[in-house]
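K.L.:
Give me the fold of what follows.
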Amino acid sequence: MPASEALRGAPGTPGAPGTPLYGQFPTALRFSVREQSRNRLAALLLVLFVPLWYLLMTSIAGDKDLEFKLYSTGELLSVDGKHVTLITAGMNSLTMISGFVVFDAVRKALNFDKRLAFAGFRQSTLIGAKMLAIGIVAGTIALYTALALLIYWRPGLTGWATILAGFVTMTLTYGSLGLLLGVLVKNDLEGFFLIIMGGLTDTFLQNPLGNPAANKPALQYFPSFGPMQFSVGGSLGDTVMWRYLGFGLLWAASFAVIGLIVFHLRTRSRRPTR
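P.N.:
Below you'll find the predicted structure:
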């Protein structure tokens, strides 16, 4: 559907003032999902980069044993460095791809969202559709990344499910960060730099193989800490730590709330009210 068709405002169209919420939401959701899923470069990175990134990181890690601290119990697990590296490699690729997809889509659609609000779309509808679209895209990206991990490592079903949950949380976190940067920064380069460097630093610090200080308490203040603890505990320690998954979701919610407040301010209609 051409963008102009959604803005005609004729009676009965989703954008017309006074149209019920259920008439506007499917249109807003369709636009949001389309914008976030049409990025061909991100799709290519997901399909090709993720398996190759796993391969590269496992070849570097080898079979060295590492000590990984579970903060819920204080226990130091002796784990295979390759397995921990695969988890951090998956999270690392998720931070870049999900952040890049959402940031690029939000940046490109921001002016169009302003016109939709001016044409009569409720801001609550636009915000709800955008968040649901982020959830759909994040779930798809995380599922593919978790399935690609099975090429190199076959944890048990419970272990794989905890890794998938950690991946989904990381994708939501950096997707929400992409939303925040998309409505906040002025240039594409700034957003891409913050997403790439933030994701690389965040996930790299959680891996004891590359960071001798990976078991230090300071790492608890990074977005990937909760998902990493949850994934390693469930897949390598037989300990499902829901509280730490909640820490990751709290980061995602914080980024999303701030981003949506800025989005609300930037798309509000400035037409005079009677």
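K.L.:
make it CA atoms for all contacts and neighbour counts henceforth
P.N.:
Noted.
K.L.:
which helices and strands does the helix or strand containing residue 116 pack with?
P.N.:
Using DSSP states H and E, residue 116 maps to helix 81-119. Judged by 3 or more CA pairs under 8 Å, 6 or more residues apart in numbering; DSSP states H and E, the packing partners of helix 81-119 are helix 21-37, helix 40-44, helix 50-61, helix 123-149, helix 157-184, helix 188-204, helix 225-236, helix 242-267.
K.L.:
Tell me which of those approaches residue 77 most closely.
P.N.:
Set against residue 77 and scored by CA to CA, these come closest in helix 225-236, at 8.2 Å.
K.L.:
I'd like the distance from the closest one to the chain centre, please.
P.N.:
With CA atoms, centre = their mean, to the nearest Å as the basis, helix 225-236 stands 17 Å off its chain's centre.
K.L.:
Name the nearest residue to the spatially most central residue of the chain, ignoring sequence neighbours.
P.N.:
Geometric centre of the chain, nearest residue: residue 171, 2.6 Å, by CA atoms, centre = their mean. Of all residues not flanking residue 171 in the chain, residue 138 sits nearest, at 5.3 Å (CA to CA, 6 or more residues apart in numbering).
K.L.:
And residue 139, by the same measure?
P.N.:
Leaving out its chain neighbours, the residue that sits closest to residue 139 by CA to CA, 6+ apart is residue 168, at 5.8 Å.
K.L.:
next up, for comparison:
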Amino acid sequence: MTSDSLATATRYALVEQSRNRFAMVLIMLFVPGWITLAGFILPNTPATFRLRAADIVLRPDGHQLSQVAGAINTTTLIAGFMMFAATFTTGDFDRRLVLAGCPRAHLVLAKMVALVLAGAVVCAYATAVIHVYWHPQQPWFMTAALLCASATYGVLGVALGAVLRKEVEGMFAITMISMVDVGLQNPAFSGGAGSDAVRFLPSYGTFQAATGAAFSSVRLGSCLGLQLLWFAGAAVLALLAFLRRSRNALPNR
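P.N.:
Modelled structure (predicted):
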């Protein structure tokens, strides 16, 4: 019964994601559009970027570094939007599943499974778009780094979808968090990218790992581990928020 409820919840979560046509349009147009604009508009002068975990300094072209930052920005935004929309719009349906006997933890786990599967496709697509313009040295590791950040923002979207009462609030929150997070780490945009304070930003681990994979042969597994810690923390928040929202669906004993 436990495995059946998890499989059912996962199937519904995947169906819900496949029906999000706006997300599909964002994936097809927003990802290549932003990466392309970064490549053509932003200057190609070398930008100094410090890989703190490896204690080395990279000097990639500014537009290439901005394309990596754009890939992080777009994948996190899309993952956050998709999971927020799925959680926000299926509140009543989730309550019915709880009343039917589906454990609430399974509903959250099913959303995370759908998030990882959809995120893997989106992140691989973003890496492929970058590969059209230039070749990252470690494309698969860069994809893994993007997936860790998108998963973090995806579970953050679940938490916001369970707490906030208006769609515009969630969309604005996800957009601002991602833009500030990624923008402050990009030396092409921010003069404070070299500050020690950026280590506390949500996508710091991914930015370091993805940049190292794009422009060097260094694999910063510790940075991916740090990003997974952010994912775990956001997942706990999402679980608590979802349990709080669905508690009134439990039958009285």
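K.L.:
can you put the helices and strands packed on helix 81-119 of structure 1 in a markdown table and add distance to residue 114 of structure 1?
P.N.:
Below are these laid out as a markdown table (distance: least, CA to CA, whole Å):
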| stretch | distance to residue 114 of structure 1 |
| --- | --- |
| helix 21-37 | 12 |
| helix 40-44 | 25 |
| helix 50-61 | 35 |
| helix 123-149 | 9 |
| helix 157-184 | 12 |
| helix 188-204 | 19 |
| helix 225-236 | 35 |
| helix 242-267 | 5 |
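K.L.:
Report the inter-axis angle for the helix holding residue 116 of structure 1 versus helix 242-267.
P.N.:
30 degrees (axes from the mean of the first three to the mean of the last three CA atoms, to 10 degrees).
K.L.:
against structure 2, where does helix 81-119 of structure 1 fall?
P.N.:
Aligning helix 81-119 of structure 1 against structure 2 (TM-score structural alignment) gives residues 62-100.
K.L.:
post-alignment, the helix holding residue 116 of structure 1 versus structure 2, mean distance?
P.N.:
Following superposition, helix 81-119 of structure 1 is found to deviate from structure 2 by 0.9 Å on average (mean CA distance after the TM-score superposition for structure 1).
K.L.:
Okay, buried residues for that helix please.
P.N.:
81-107, 109-110, 112-119 (16 or more other CA atoms under 10 Å).
K.L.:
what residue of structure 1 takes the place of residue 150 of structure 2?
P.N.:
Aligned partner of residue 150 of structure 2 by TM-score structural alignment: residue 171.
K.L.:
ok, now which ones touch its match?
P.N.:
Shown in contact with residue 171 of structure 1 (CA atoms under 8 Å, 6 or more residues apart in numbering): 94, 95, 98, 99, 138, 139, 141, 142.
K.L.:
Output these as CSV; include the columns distance to residue 242 of structure 1.
P.N.:
Formatted as CSV, the contacts of residue 171 of structure 1 follow (distance: CA to CA, whole Å):
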residue, distance to residue 242 of structure 1
94, 21
95, 21
98, 23
99, 24
138, 20
139, 19
141, 22
142, 18
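K.L.:
Distance check, the closest residue in space to residue 163 of structure 2 that isn't next to it in sequence against residue 188 of structure 2.
P.N.:
By the measure of CA to CA, 6+ apart, the closest residue to residue 163 of structure 2 outside its immediate chain neighbours is residue 241, 6.3 Å from it. Residue 241 of structure 2 sits 36 Å away from residue 188 of structure 2, taking CA to CA, to the nearest Å as the criterion.
K.L.:
circling back to that earlier point, now for the residue nearest to residue 171 of structure 1: what does it line up with in structure 2?
P.N.:
With TM-score structural alignment as the criterion, residue 138 of structure 1 matches residue 119.
K.L.:
Quick check: its match touching residue 79?
P.N.:
Yes. If you go by CA atoms under 8 Å, residue 119 of structure 2 and residue 79 touch, sitting 6.6 Å apart.
K.L.:
list the residues that contact both of the two?
P.N.:
Common neighbours of residue 119 of structure 2 and residue 79 (CA under 8 Å, 6+ apart) are 150, 151.
K.L.:
Of the helices and strands packed on helix 81-119 of structure 1, give the one that comes closest to residue 73 of structure 1.
P.N.:
Nearest to residue 73 of structure 1 among those is helix 225-236 (10.1 Å), distances taken as CA to CA.
K.L.:
which part of structure 2 lines up with that closest one?
P.N.:
Counting by TM-score structural alignment, helix 225-236 of structure 1 pairs with residues 204-215 of structure 2.
K.L.:
With structure 1 overlaid, report how far the matching stretch is off on average.
P.N.:
For stretch 204-215 of structure 2, the mean deviation from structure 1 after alignment is 1.1 Å (mean CA distance after the TM-score superposition for structure 1).
K.L.:
What residues of that stretch count as buried?
P.N.:
Neighbour-count burial for stretch 204-215 of structure 2 flags 204, 205, 206, 207, 208, 209, 210, 211, 212, 213, 214, 215 (criterion: 16+ other CA under 10 Å).
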